[in-house]
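>>> turn this into a structure:
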Amino acid sequence: MKAINLAGKLASFDEHWAPRIVGQYNDNDLMVVKVKGEFVWHDHADTDDLFLVLEGEIDIEMLAETVTLRAGEMFVVPKGVEHRPVAREEAHLLIIEPRNTPNTGDPATAVTKETI
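Take a look at the predicted model:
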């Protein structure tokens, strides 16, 4: 057992919208991800979606409203709510999701999550 250095994990890759698993908590993946630009509109029918901004700023766009998050802020998108994260500049996030949750809401279009 040892501490996980999130900044170090984020420094180990450059790709955007490609979450990396850095640990597990119960049946959840703890992931870091670099984001820039617009992600696809999607929802998760079976789980909420948690976003914690470590660095930068993102908007969580939903059909009814947009929530802006800055470093140190988090937001939970309730399950079934269509949304897309948008980052005008690169931002770094911590995401917690049940293991094997497709990041696009659809296994056919989801990225494979690498463990680092």
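>>> hey, let's count contacts and neighbours off CA atoms from now on
Fine.
>>> longest strand anywhere in this protein?
Criterion DSSP state E: the longest strand present in the chain is strand 83-98.
>>> give the next helix or strand downstream of it.
Counting by DSSP states H and E, the element after strand 83-98 in chain order, helix or strand, is strand 114-115.
>>> to compare against the first, here's another:
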Amino acid sequence: MAEALSGIDRLWSPHVLARVNDHDVRLARVAGDHIWHVHDDTDEFFLVLEGRLDIGLRDEGGERVVSLERGSAFLVPRGVEHRPSSPEGASILLVEAGGTLSTGDRATEEVPDHIDSTRGHELG
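Modelled structure (predicted):
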């Protein structure tokens, strides 16, 4: 994974490390804020490989932030609005249904230039 991550130079641009049945295992380097978005039909699994990742969540219970340190994981359930962010930067592993758009099915804001709206790039 270290070698694969070293080849990813753009932030918020997930690359497919492997495919497991109908799911993608993706790697990404992140820093700053992503956008608020929702995946209507799929859960999204986050594992922090290096650094710290905060995940803002909005649901019927209100708004909250889950902070993940290296080695921590979190599952965002389908249909929950969320926004990952990392003030200092992080490397993460994601698992989600193959072909899932990184900016979700419903984004609640414009996608800025520093975020790659992709279904996952091939490594190498």
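>>> can you pull the TM-score for these?
Taking TM-score structural alignment, normalised by the length of the first structure as the basis, the two superposed chains have a TM-score of 0.90; 111 aligned residues with a CA RMSD of 1.6 Å.
>>> and residue 3 of the second structure, helix, strand or coil?
Secondary structure for residue 3 of the second structure, judged by DSSP: H, G, I helix; E, B strand; the rest coil, is helix.
>>> the equivalent of it over in the first structure: how many residues sit nearby?
Taking TM-score structural alignment, the alignment pairs residue 3 of the second structure with residue 8 from the first structure. Residue 8 of the first structure has 9 neighbouring residues, counting by other CA atoms under 10 Å.
>>> how about the one 3 residues further on?
Neighbour count for residue 11 of the first structure, taken as other CA under 10 Å: 9.
>>> repeat for residue 107 of the first structure
Around residue 107 of the first structure there are 12 other residues, counting by other CA under 10 Å.
>>> so how many other residues sit close to the nearest residue to residue 111 of the second structure once chain neighbours are set aside?
Excluding the flanking residues, the one nearest residue 111 of the second structure by CA to CA, 6 or more residues apart in numbering is residue 35, at 6.9 Å. Residues near residue 35 of the second structure, counting by other CA under 10 Å, number 21.
>>> what does residue 35 of the second structure correspond to in the first structure?
Going residue by residue (TM-score structural alignment), residue 35 of the second structure aligns to residue 40.
>>> test my guess that that match contacts residue 86.
No: Residue 40 of the first structure lies out of contact with residue 86 (CA atoms under 8 Å); the separation is 9.2 Å.
>>> please identify the helix or strand for the aligned partner of residue 47 of the second structure in the first structure.
Superposed on the first structure with TM-score structural alignment, residue 47 of the second structure falls opposite residue 52. Assigned by DSSP H and E, residue 52 of the first structure falls within strand 49-55.
>>> and that strand, how far from the second structure on average?
Using mean CA distance after the TM-score superposition for the first structure, strand 49-55 of the first structure ends up 0.4 Å from its aligned counterpart in the second structure, as a mean over the superposed pairs.
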